[in-house]
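**Student:** requesting a structural model of the entry that follows:
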Amino acid sequence: WKPQYNEHLALGYLKALEQTGEVCKIWPPHCILGSKGWAISEVLIKSLFSWCISENKHYELFYKGTHQATEHYSIFKAAVEYEDADETKLNIKLLDKLDAFDQIIIMGEAADYCVVNSLHDMLKARPDLVEKTILFTDCMSWIDPHNERAEYMYEEARRQGVRFMISGDFNNY
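**Tutor:** Purely as a prediction, here's the structure:
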């Protein structure tokens, strides 16, 4: 195997992953900025637009995965943070925004990678957010439904107090 980009960083990257208990996962090209895989689905964007009009509010997008030398599963930080690359570091601005909300609802694609790493990083950086965090289990999909690492991380989040529910039960909450 030979990295396509940043060959000079590859060995250090692998060692940094190993130090945090992570492994290197080789992915096919996916979620490439500007591609269909990266885009918000048409159904969701229409719902967001309708909500913006009815509530006279707006939504804000946060980007991840813009540094070629590291995976960036979590919305909050890259798998490996680089000193000279702010886009890989913990996103304090986003965490500060979440502090202002009464509830934080988590959902998304790749329950066993992006979603679980985002939840883990958020709770590690701001454990006080656990009280207002709800995870919609029916609004995410798994790459590997037997991912033991992800299952363990979700169990830890449950123990800390994150509420897990299906989206239809939210109205009754």
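**Student:** use CA for all of it now, contacts and neighbours both
**Tutor:** Noted.
**Student:** how about Met122, what does it touch?
**Tutor:** By Cα atoms under 8 Å, 6 or more residues apart in numbering, the contact set of Met122 is Phe76, Leu95, Leu129.
**Student:** one more, for comparison:
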Amino acid sequence: MDIPGAALPVVGAARDMERLAHLIDAAGWRIDGITVTLDSHHSVGIERPGMWRTGDGGEVAPFTTIRACDVRNGKFLPREAGDLPRVLSYLDALEAGGRYSLMVWPPHCEIGTWGHNIQEDVRAAYNRWERAKLQPVHKVFKGMNAWTEHYSALQPEVPDVQDPLTQRNDSLIARLDQADTVLIAGEASSHCVKATTEHLASHLPSGRASKIVLLQDCMSPVAGFEEQARQFLATMQAMGATVTTSQEWLRS
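**Tutor:** Just a heads-up that it's a prediction; the model follows:
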């Protein structure tokens, strides 16, 4: 969020969430279900600085990209030498997927901290929706496995065969596919929203990406990744999804 002291600030996020909360209040009677995803991390993990060191023993700064070749040539290494085979196996699988290289992120959304919580305006709005509908919001936790990056709420970049929570969430996909319209909002449009929407559009049993509506005024990119967000929205639009604003959708 774009709040002083945030570990991973997203400029515009606070206003995005205010607009989303307004939409929930204004159109709650039209909304049959709400799913909230929570980035849920530990203080250490394969994408956290504490996991890594430089070849000469130095610290690895956030927003550093680490590739398998960097590890093989000793530019970056896991702090625990015994983790080297697992790290290389992960990086090879990640890069073979063709979506991402490993990005070292500042620690954020650590379970139990305020950054892990749902933004207050949105929480208050969906609480009002819950009381009106007499049904709870569906909450999905993702990112708790320290050995894989989990941008998407539907599956991590590299599933861990020993961890069921890292397998594709087909039950959630099927649940969302029952809706006539799937409104998507959140942070960040360059990463978590992007990855989740891509996986949803690719695996909807109906194949109807046209039911996806992206509220572009209720999402913002991580600073420096604006082009990645722009390309994502353009790609989704080309697949048949609708890109609009909360106000335009309310007027419709």
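**Student:** if you map the contacts of Met122 of structure 1 onto structure 2, which are still there?
**Tutor:** For the contacts of Met122 of structure 1, the aligned pairs still in contact in structure 2 (both residues aligned by TM-score structural alignment, their matches' Cα atoms under 8 Å) are Phe76, Leu95.
**Student:** filter the contacts of Met122 of structure 1 down to the buried ones, ChimeraX style.
**Tutor:** ChimeraX command restricting the contacts of Met122 of structure 1 to the buried ones, with burial defined by 16 or more other Cα atoms under 10 Å:
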select :76,129
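**Student:** turn the contacts of Met122 of structure 1 into a markdown table, including secondary structure and distance to Glu7 of structure 1.
**Tutor:** Output for these, formatted as a markdown table (DSSP: H, G, I helix; E, B strand; the rest coil; distance: Cα to Cα, whole Å):
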| residue | secondary structure | distance to Glu7 of structure 1 |
| --- | --- | --- |
| Phe76 | coil | 25 |
| Leu95 | helix | 32 |
| Leu129 | helix | 38 |
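**Student:** which one of the contacts of Met122 of structure 1 sits closest to Asn56 of structure 1?
**Tutor:** Distance ranking of the contacts of Met122 of structure 1 against Asn56 of structure 1, using Cα to Cα, places Leu95 first at 23.4 Å.
**Student:** state the distance from the closest one to Phe76 of structure 1.
**Tutor:** Using Cα to Cα, to the nearest Å, we find Leu95 of structure 1 at a distance of 8 Å from Phe76 of structure 1.
**Student:** how about Cys24 of structure 1?
**Tutor:** 19 Å.
**Student:** need the three-state assignment for whichever residue in structure 2 pairs up with His72 of structure 1.
**Tutor:** Matched to structure 2 by TM-score structural alignment, His72 of structure 1 sits across from His150. Judged by DSSP: H, G, I helix; E, B strand; the rest coil, the three-state class of His150 of structure 2 is coil.
**Student:** burial of His150 of structure 2, as a residue count?
**Tutor:** The local packing of His150 of structure 2 (other Cα atoms under 10 Å) involves 26 other residues.
**Student:** tell me the contacts of it?
**Tutor:** Lys142, Gly143, Pro156, Glu157.
**Student:** who wins for most neighbours among the residues you listed?
**Tutor:** Gly143 (25 neighbours).
**Student:** wait, it touches Asp39, no?
**Tutor:** Yes: between Gly143 of structure 2 and Asp39 there is a contact under Cα atoms under 8 Å: 5.9 Å.
**Student:** hmm, back to that, and the furthest pair within the contacts of His150 of structure 2?
**Tutor:** Checking the contacts of His150 of structure 2 with Cα to Cα, the most distant pair is Lys142 and Glu157, at 11.8 Å.
**Student:** mind listing the helices for the stretch 51-200 of structure 2?
**Tutor:** 68-72, 84-97, 120-133, 170-177, 192-203 (DSSP state H, counting those that start in this stretch).
**Student:** which of these is buried the deepest?
**Tutor:** Among the helices of the stretch 51-200 of structure 2, ranked by average contacts under mean count of other Cα atoms under 10 Å, first place goes to helix 192-203 (a mean of 20).
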